[in-house]
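Visitor: Sequence and predicted structure are below.
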Amino acid sequence: MSEDAKNIPNWRTELERKLRWLLVARLIILIFLFSTLVLFLSQHQFLFKLFVIYGLITLGYLAALYFWNIARREVRFGFLYGIELLIEIGFETAIIQYTGGESSPFTLLYMLTILSSAFFFELPGTVATATAAALAYSILIYLRTRGIITPIYMPNQALIHPDPEFIFLSAYLRVCFLYIVAFLSGYLSSKIKTHLGELEAAKQQLERAQWNTDQIIQHMRSGLITVDENGRAVYFNPAASRILQLPADEVLGEEISRTFPDRLKPLTDALLAALKSPTVRRSEIEIE
């Protein structure tokens, strides 16, 4: 098997690559959220602390999963990442509660979690994540409309509408939007994974065919020399090396007009003439 074929990324390296990209993406988004919080909501110390804890847990858990993969722990990744998603949804629900409940603009954080799940899970996983987020948000809205809990509003923020029916309608539309995001991200994730799998399979087949061809050429009894348009030898099989009595390492990558000795001048001239000729040429050459 060729070296390239041996270096085909397996599921662990693919998982490591996805985790690296997810860590970078989440870090950028959290920096943006913290910047917004500092600029507009710096007086809310509790909310700021809640965001800090949310960011540390999110990035810390993902970093732990990254090093878990490097350590080759034999634990199901889906189970561990599922726990991380549930923790995220819990903190996002708390952030929504402390930023106005049904009036909170941070319901978009649920979308972030759903999109993150699409990195590793296909459509069933994103739908399950959306369902967990929808349940958490629905319970929050239900407790708020029943008066069991009272949302904390930010400055200059008012209740969207005091009517419970309107609140449930608003919550229903947001839940529908979460499922739309889940279906789209899950579908695209499945398609991308399928296409990448097909490309990887095609790559393996091509490398296997190349390896088989190389093995045939290396062990054939006839000499084979391949030169590029500049007259440099790009292939020189063992039979050619044996017949012409030239070491392959001295010929490969060099111009045959310089590396071929005078006794091979007829062969050199024939090869260079064939390069300039637009037609296929066949001839016999006697080598001393």
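Guide: Received the coordinates, thanks. Residues are numbered from 1 along each chain as shown.
Visitor: Please make it C-alpha for all contacts and neighbour counts, starting now.
Guide: Fine.
Visitor: Contacts only, for L19.
Guide: Going by CA atoms under 8 Å, 6 or more residues apart in numbering, L19 touches 62, 65-66.
Visitor: State the distance from it to S116.
Guide: According to CA to CA, to the nearest Å, L19 and S116 sit 10 Å apart.
Visitor: Next: L264.
Guide: Taking CA to CA, one finds L264 at 64 Å from S116.
Visitor: Q215 too?
Guide: For Q215, the distance to S116 - CA to CA - is 45 Å.
Visitor: mind listing what's buried in stretch 246-256?
Guide: Going by neighbour count (16 or more other CA atoms under 10 Å), the buried part of stretch 246-256 is 246, 248, 251-256.
Visitor: How about stretch 49-63?
Guide: 50-51, 54-55, 57-59, 61-63.
Visitor: what's the neighbour count on I149?
Guide: 14 (other CA atoms under 10 Å).
Visitor: So it belongs to a helix, correct?
Guide: No. Under DSSP: H, G, I helix; E, B strand; the rest coil, I149 sits outside any helix and is assigned coil.
Visitor: Now it. Nearest residue, chain neighbours left out?
Guide: Of all residues not flanking I149 in the chain, L143 sits nearest, at 5.8 Å (CA to CA, 6 or more residues apart in numbering).
Visitor: then this one, side by side with the first:
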Amino acid sequence: MYRERLVWFILARVVVVSLFLFSTIVLRARGTGTLGEQALDGITAILVATYGFSILLLLILKLAKGYQLPLTYAQIIWDILFVTGLILYTGGISSPFSFLYLLAIISASVLLARREAFYTASLCSIVYGGIIDLQYYGQLVSIGLGPLVAQRYGTNYIFYTIFINIVAFFLTALLTGYLAERARESETELEKRAIDYEELERLNSSIVSNLTSGLLTVTAEGRIRVFNHYAETFTGITQEDAYDRDLYDIFPGFRLYEGNLSNVKRGVFELLAKNGRKLIVGFNSVPLTGKEGESAGTLINFQNLTQIKRMEENLKRADRLAVIGELSARMAHEIRNPLAAISGSAQLIAQGDGIPEADRELFAIVLREADRLNGLITDFLAYARPSQPEKGPVNLTDLVGEIVSLVTPDRRFEQVRIINRVEPDFTLPIDPDQFRQVFWNLFVNAAEAMSEGGTITVDAERIDEIRSDGEPRSAYRITVADDGSGMNQETISRIFEPFYTSKASGTGLGLATVYRIIEAHGGRITVESAEGTGTIFIIFIPVQRNY
């Protein structure tokens, strides 16, 4: 700022000098007038020297830094010398150019400070008074200023002239110094405020960009304006692409609150992501107002609640299953003891002599059903008290192939075709015995859902992605899909609960056991299904650093 001001003052001097030069040229063209040829030559020399000095200052300012203050002093001194030369060549006491000293004083006030302005006024007073005195006493005859002109005016006029000019010099220094200081203070305050505004803007941008939730603003017409980094990551749409787009184009779920969005403090809606997953989005909204208090739009803060909702459901399910499991395990132990006594007694009786054949058949039924109940209790205890998985690197293709070989002789798989799309070298850290049980239960469940036959497809891949919260995630994704009858939403919500089954002969422990095994591996299992469209079970197993 100071450097620019100095440049402008140099350019202003060039303009003033150009006017004097033009005047000198006009005088030469029309004759010397009241000035002699020697005076015009001297004025011309001063003007040319001033041009050269100004150009030199501009070059130094352009090529070097840190010399502004010395150059300012040099400029003020040169201005005083320039005015002094004009006065000497234009009659001394009779010269009309003594007022130009005021320009040097103003320059000192604006470029430096009030103190320097008074110094400049003092120097101008000394120089101007010295010129008049020297002329009066005949000391400037050598440059064409004789004493007769000054003596003709008289001492009273000379003292009056010197006094008036000195008063003018110091009044100019006082006023311009005061105004310049006020201007500098105002400029400093303005710069401070401008800096504060810039800092606030940077702080605001930093906060908005680094929020761990989505932030967007929409106009009263529903057009998007602010769209922060979280929103970009969450939607895959940049601020530039989102700007001025309709809110409902990017978030169709907001249509549930259309026309009343600014009055809704909290809300939840579903969003279909690009990968086909359904996300649950929660939001808060507050109205935005303009300068006059009018409605200017809505500020919306939103967050992906899918994981939170899933965790809530898992916790509820885990609590429910824990209570059921503990109670059922105790009951199973209590049932197993009398069941063993009944089974043993029936065997002893059936082995006795004199038992009618019809009674032997009844005893056989009792023993068979007792064995079935014992197997059911064994399965349930395995579910209620699962063992910790012994993880190791397992080739998933070979594991699925083993299960396919085991289920092929089963009558339920006579019209079922199993397609194994897992890559031959796909390996992941799992407990092979527990995952054999997982695939067995999933295959049996799929086959029973396809009474007229169909296809079961197994696929697996490793996914590396950036979650909606910006964190990287790596997991093994295993899918088991069938084209069976599918399930309704009520069945999907309860499918992993123990003893819940939609089949007449099912125990309701197969998928519950699958859930517990996946959970013990630190993973999760989800279901995508609808009536008449088949079912897809999706298993996610987290990637471990050692594999």
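Guide: Done, it's in. Since we're looking at a predicted model, the values are computed, not measured.
Visitor: ok, back up a step: from the contacts of L19 of structure 1, pick the one nearest F79 of structure 1.
Guide: F79 of structure 1 has its nearest neighbour among the contacts of L19 of structure 1 in L65, at 11.2 Å by CA to CA.
Visitor: Tell me which residues touch that closest one, please.
Guide: Counting by CA under 8 Å, 6+ apart, L65 of structure 1 touches 19, 80-81.
Visitor: Would you mark the buried spots in stretch 197-208 of structure 1?
Guide: Residues 204, 207-208 are the ones in stretch 197-208 of structure 1 that count as buried (16+ other CA under 10 Å).
Visitor: what stretch of structure 2 does it fall on?
Guide: Structural correspondence for stretch 197-208 of structure 1: residues 188-199 of structure 2, per TM-score structural alignment.
Visitor: That stretch: average distance to aligned residues in structure 1?
Guide: Here the mean offset of stretch 188-199 of structure 2 against structure 1 after fitting is 0.7 Å, by mean CA distance after the TM-score superposition for structure 1.
Visitor: Centre of the chain to that stretch, how far?
Guide: For stretch 188-199 of structure 2, the distance from its own C-alpha centre to the chain's C-alpha centre is 24 Å (CA atoms, centre = their mean, to the nearest Å).
Visitor: do stretch 258-278 of structure 1 as well
Guide: For stretch 258-278 of structure 1, the distance to the chain centre is 49 Å (CA atoms, centre = their mean).
Visitor: Show residues contacting that stretch.
Guide: Stretch 258-278 of structure 1 is contacted from outside by 229, 231, 250-251, 256-257, 280-281, 285, 287-288, using CA under 8 Å, 6+ apart.
Visitor: Go again with 6 Å.
Guide: Outside stretch 258-278 of structure 1, no residue is within contact range by CA atoms under 6 Å, 6 or more residues apart in numbering.
Visitor: coming back round to it: select from the buried residues of stretch 197-208 of structure 1 every entry located in helices.
Guide: Among these, the ones falling in helices (DSSP state H) are 204, 207-208.
Visitor: List the contacts of the most centrally placed residue in structure 2.
Guide: Centroid-nearest residue in structure 2, with CA atoms, centre = their mean: S209, separated by 2.2 Å. S209 of structure 2 sits next to 228-229 when contact means CA under 6 Å, 6+ apart.
Visitor: Trace it over to structure 1, please.
Guide: Structural correspondence for S209 of structure 2 with respect to structure 1 (TM-score structural alignment): Q218.
Visitor: Now that match: which helix or strand?
Guide: helix 164-219 (DSSP states H and E).
Visitor: Likewise for Y476 of structure 2?
Guide: Using DSSP H and E, Y476 of structure 2 falls within strand 472-482.
Visitor: Please tell me which residues of structure 1 that strand aligns onto.
Guide: Under TM-score structural alignment, strand 472-482 of structure 2 has no counterpart anywhere in structure 1.
Visitor: And for stretch 358-366 of structure 2?
Guide: Using TM-score structural alignment, there is no partner range for stretch 358-366 of structure 2 in structure 1.
Visitor: which of the residues in stretch 254-262 of structure 2 are buried?
Guide: Applying a neighbour-count criterion of 16+ other CA under 10 Å, the buried positions in stretch 254-262 of structure 2 are 254, 261-262.
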